[in-house]
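Undergrad: Quick one, what's the 3D model for this:
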Amino acid sequence: MRMIGRRIAAAFLALFLLAGIGPTRAGAASAEGIAMHGEPKYGPGFSHFDYVNPDAPKGGTLAMAAIGTFDNLNPFIVKGAAAAGIGLLYETLTTTALDEPFTEYGLLAAKIEVPDDRSYVAYELRPEARWHDGRPVTVEDVIFSFETLKAKGLPFYRAYYANVAKVIQDGGRRVKFVFDGTPNRELPLIVGQMPILPKHYWEGRAFDQTTLEPPLGSGPYKIKSVDAGRSIVYERVKDYWGADIPVNRGRNNVDIIRYDYYRDPNVALEAFKAGQFDLRLESSSRFWATGYDSPALQKGLIVKEEIPTEGGTGMQAFVFNIRRDKFKDPRVREALGYAFDFEWTNKTLFYGQYTRTKSYFANSELAAQGLPGPDELKLLEPYRDRLPREVFEKEYEPPVTDGSGNNRDNLREAVRLLKEAGYEVRNGKLTDTKTGEPLAFEILLDQGGLFERIVGPFAKNLERLGIGVSLRTVDDAQYENRLQNFDYDMVIATFGQSLSPGNEQRDFWGSEAADQPGSRNLIGIKDPVVDALIQKIVSAGTREELVAACRALDRVLLWNHYVIPQWHNRVTRVAYWKKIAHPATMPRYGIDLFAWWVNQTEAAQVEAEKKGIQANPN
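TA: Okay, here's the model as predicted:
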């Protein structure tokens, strides 16, 4: 998974070398790819990934939508709202195959070398790799990128590369990352995901400040035009150095990629149906069920497709900010969970399309199941006196209702927990008996309105308990700023998970990240037990150890009631105008939109029929 942007979540664990490559140094071997476990699927000299069409036609325009606004073309810093698609400008040392749980293959790097003890990783840069100004990508650029991202980039980078002791030039075009000895078997893979920046471009420029000057990259696209806050257009680099290397063959097929910004998803959907843009990933069950009805859909000009994916879905939830005193007691957090009626919400608002989330690693083998097994107990027993007893005695299940909308029994249980935590109703308000303060909080929402209809019924149930709840919807820039500075009581957030979690768990739940503005520890967790279990994940030496550590962490997070779990879906919903085509074989663990292409013949027909619809809308 590419490590560009704020809401990125991926990481990985172990390392084995590609078979058949002879040793280059004592105890080390050089390869085109490295895998988490076993061997990479694609052997030496492979021509392309199986889920691409190597003969896909080039050309055409792909228009997509973004919501809100943007004021920055540097996606690697805390400040500003970065433009959609800006990662297209940059390349990484390696890239991931989406039909494997986690394997990295060389992108900027032609070869990857690791020793048996995994104390370092070395990359040999491709001699043909070039920046868009024609200058070569150098080892100096790699070292500059590492140092700059750690010093001035998002806090994510400091957490992710915490165990890298130094980066050095190791002769010619080789760059070597030396690790500090902390057990971390994933580092040789995740270091390869680092975006590489041009040192000569950024010297003399303020990296930590927002900018609307198109930056220099080495990727398949460059910026063609920018209308700040409204649209951004990318054009395919015609002499792109990496167009024909195996990991790129059959990809980056569209000549022009345009992102138009809309104020909310409702307006964007209407624009899509009118043919203002070409492809839409749909997150709203209501829109998917009823929102696409239109003459274009009826005529077959719009295609709706549900694409199964086997990757983990992570956790989407109402997230408590436990930096706030009102949410420090886990009994209060648990009680508020009884006010969310998922069954009614799914039936009434979602057309029954979703599954309730019960794990931070949902839809994967990493999710805790039943009671802890022997391998999990070995990790949990040393902390028994510091953990909720339910971790050892019960399988986590969120509150359940009959879906009728009458969740009186659950609200009674909420009252019991709140009373136990020291609250009682006074003059219609739930009040802390020690401080005399009523319990009230704000739920912060991003603009767009999609969650307001979901949060509204939840808020009404909370009000029935005597809790004062206000909903605050703000624009995208203000929302990002408040998230980065932890200025909220409750938000709705998603913690995405890969099939091989690792370093990013520190940024999600680690104590050090809790006080770092811009980190993804939105909850504010500071728990030595959580830190210890994260280290077990990072240092796991086998798949079995990784699974046990993830399940143990899952139980601890769930039974501390840091969030109110929401829901997940096991398909990706994509709507597109029929001029867009994709390969017959889709990857198991995601969707590679850049392996899709524009059918020029269909495009001409679509435009003609679109004019007919506009002339006769009925």
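Undergrad: CA atoms for contacts and neighbours, from now on please.
TA: Noted.
Undergrad: need the contact list for residue 600.
TA: By C-alpha atoms under 8 Å, 6 or more residues apart in numbering, the residues touching residue 600 are 59-60, 579.
Undergrad: One more sequence to fold, the one below, so I can look at both together:
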Amino acid sequence: MRAVTILLGLLLVLPAFAEVHSGHAITMYDAPKYGPSFRHFDYVNADAPKGGQIKLHVIGGFDSFMPYLPKGSAAAGVGGLGPSYIYDSLTVRSLDEPFTEYGLLAERMEWPDDRGWITFTLRDEARFADGHPVTAEDVVWSFNQLTEHGQPLYAYYYADVEKVEALSERKVKFTFKPGDNRELVMIVGQLPVLPKHFWKDKDFTQADLTVPMGSGPYRIASFKPGKQVVYERRDDYWAWDLPVIQGQYNFDRVIFEYYLDQTVALEAFKKGDYDFRFEMNSKLWATAYTGRDFNSGKLVKEEVHHQNPSGMQGFIFNTRRPLFQDPVLREAMAYALDFEWSNKQLFYNQYKRTRSYFQNSEMAATGLPSEAELKLLEPLRDKLPERVFTEEYQPPVSDGTGRPRENLRTAQTLLKKAGYEVRNGQLFNPEGKPVKFEFLLYSPAFERVVLPFSRNLKALGISADVIRVDESQYLQRVRNFNFDMIVGGWGQSSSPGNEQRDFWSSKAADRPSSRNYAGIKDPAIDSLVKTLISAKDREALVTSSRALDRALQWGFYVIPNWGMDYHRFAYRSRLAHPDLPPYLGVDGALDLWWDTTAE
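TA: I've put the predicted structure just below:
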């Protein structure tokens, strides 16, 4: 009897064994749409012909094939924050689910209920382009290189990874720090896997034109520094038969042509010098996509709706600058942007005003905080603006005249009450410093938008010099936060998570090349980011996103711009695409397209 009592006591104090899940896919909250025996994603054309080519354009230049470092200008298509034709990852995301990862290099994943770790078992057939097997050591090496030497995003994205270890030649384990971070088991699968043996006698930290070698579907066939890079589809790509690859990467060649000017690039497209164009400029979309080839059908103009959160684009204040550390000034300056006039006169009424950092999604904060949001916000009340609790944020609305007198009067009232004063047409802050700043640009297309804003600021006594520099200088200045104000933004996924650290955290504010462009250092926002990352289910994620949104909105870190819920494409009629999925990237999911002349 005593032995039974002791045994029962031991059972009470010993931890219960957590269930370990194993599968071909992993989701954020629900079951994956596609089962283990699926043949291909629903949105692809599995019978798309292989062959032909597609030419694309890029503005600027490139001086590197190393996209993962915080220096240099990497060639399009090689990877980094954009798509990679060179490198495979452990998993790939489907485009018709909010957030599900399916195995690519990994054939199987295992994780416990608490998601405190995950193992990936690599496929036997996974090979780099030189025939060398992709191993667990390559995964460990890639993780260490990217988090130690790569873009700051990687260090923040994977900050909660405690260790990565190769358990065998084909099995790698990621162990996470204590805490709730449901997303980690998924985003570690997005890690690009680089060949350790290839870099053995090379300097990984040099952003140069060393031609890379990966395990992906293309190789670099040729290039002209700063002008052109040609990718050639690999017949010996190891993954052609996998369900996650079916119907994709259909072009034999993908060619990126570089142009220094958008006007020249558009004319080159109309002449037939390249094949596909994603248009960002509303005026060009409304006026320039005309002519014989459009009338004959040789060139196709198309608008495709999507369900992606559009995030926030805005005029970003660098709050590292003493001038912009006053939220009253930041709020007042927003009244000088006449969106209604710009939308009518400059944008052909194609845009909607952005008001949320999670625009076009259920995560955008509207109305007053819900009870669930208040549970997150109340403990931070003394650190947050009172209006987080009492008002719904809306950007100023004008009469659309181009000279928003009522809005400017509101701004003047705010500034006067805060101790600002105008002397001889110049606004001075309460410390007696003139309110002057530079608006840094590299794209001439935005000058027509910024200059009317600058003129309205002048009516407030604020001097804003619009400065345009070349792309290389612009990148260096932004990476080192050497600017007063820029046009920029933060894209959002349908399942935000660890990347929010890189956007808003106090630590990111001090790290060059982070995406905390605004220089936000706020313990309340740090806390809300942590809460978002640890959300246990979709409902909690939406609630925490809305709470974070409110704190950012009332911080006046940007003057919100505009956006839309559709993409604008033009392309040569020999190209074709399937019905495009709801979570569509800005490139139009070109990996799903094909060349009809290849049939």
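Undergrad: Any chance you could compute the TM-score here?
TA: Once superposed, the chains reach a TM-score of 0.95 (TM-score structural alignment, normalised by the length of the second structure), with 576 aligned residues with a C-alpha RMSD of 1.2 Å.
Undergrad: what would the contacts of residue 600 of the first structure look like in CSV with distance to residue 93 of the first structure?
TA: Output for these, formatted as CSV (distance: C-alpha to C-alpha, whole Å):
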residue, distance to residue 93 of the first structure
59, 27
60, 29
579, 33
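Undergrad: Break down the stretch 251-400 of the first structure into its strands, ranges please.
TA: Taking DSSP state E, counting those that start in this stretch, the strands of the stretch 251-400 of the first structure run over residues 256-262, 279-282, 302-308, 315-320, 355-356.
Undergrad: In JSON lines: these, plus mean neighbour count and distance to residue 469 of the first structure.
TA: Listed next are the strands of the stretch 251-400 of the first structure as JSON lines, based on neighbours: other C-alpha atoms under 10 Å; distance: least, C-alpha to C-alpha, whole Å:
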{"stretch": "strand 256-262", "mean neighbour count": "21", "distance to residue 469 of the first structure": "29"}
{"stretch": "strand 279-282", "mean neighbour count": "18", "distance to residue 469 of the first structure": "29"}
{"stretch": "strand 302-308", "mean neighbour count": "17", "distance to residue 469 of the first structure": "36"}
{"stretch": "strand 315-320", "mean neighbour count": "22", "distance to residue 469 of the first structure": "13"}
{"stretch": "strand 355-356", "mean neighbour count": "16", "distance to residue 469 of the first structure": "24"}
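Undergrad: sorry, back to before: tell me which of the contacts of residue 600 of the first structure is nearest to residue 52 of the first structure?
TA: residue 59 (16.3 Å; C-alpha to C-alpha).
Undergrad: What number of residues are in the vicinity of that closest one?
TA: As a burial measure, residue 59 of the first structure scores 16 neighbours (other C-alpha atoms under 10 Å).
Undergrad: which residue lines up with it in the second structure?
TA: When the second structure is aligned by TM-score structural alignment, residue 59 of the first structure is paired with residue 51.
Undergrad: list the contacts for that match?
TA: 250-253, 594-595, 598-599.
Undergrad: How far off centre is stretch 165-180 of the second structure?
TA: Computed by C-alpha atoms, centre = their mean, to the nearest Å, the chain-centroid distance of stretch 165-180 of the second structure equals 26 Å.
Undergrad: which residues are in contact with that stretch?
TA: If you take C-alpha under 8 Å, 6+ apart as the criterion, stretch 165-180 of the second structure is touched by 116-124, 135-137, 139-140, 160-164, 184, 188, 533-536.
Undergrad: among those residues, which are in strands?
TA: 117-122, 161-164 (DSSP state E).
Undergrad: Check these and tell me the two furthest apart.
TA: Largest separation among those by C-alpha to C-alpha: 122 and 162, giving 21.0 Å.
Undergrad: thinking residue 538 of the second structure is in contact with residue 98, fair?
TA: No - with contact defined as C-alpha atoms under 8 Å, residue 538 of the second structure does not reach residue 98; the gap is 10.6 Å.
Undergrad: can you give me the helices for the stretch 451-599 of the second structure?
TA: Shown for the stretch 451-599 of the second structure, the helices assigned by DSSP state H, counting those that start in this stretch span residues 471-479, 499-504, 506-509, 523-533, 538-553.
Undergrad: on that earlier part again, so for residue 538 and residue 98 of the second structure, which sits in the more crowded spot?
TA: Neighbour count, other C-alpha under 10 Å: between residue 538 of the second structure and residue 98, residue 98 has more, with 17 against 13.
Undergrad: Give me the aligned partner of the more buried one over in the first structure.
TA: Aligned partner of residue 98 of the second structure by TM-score structural alignment: residue 101.
Undergrad: List the contacts of its match.
TA: For residue 101 of the first structure, the contacting residues are 36, 311, 499-500, 589, by C-alpha under 8 Å, 6+ apart.
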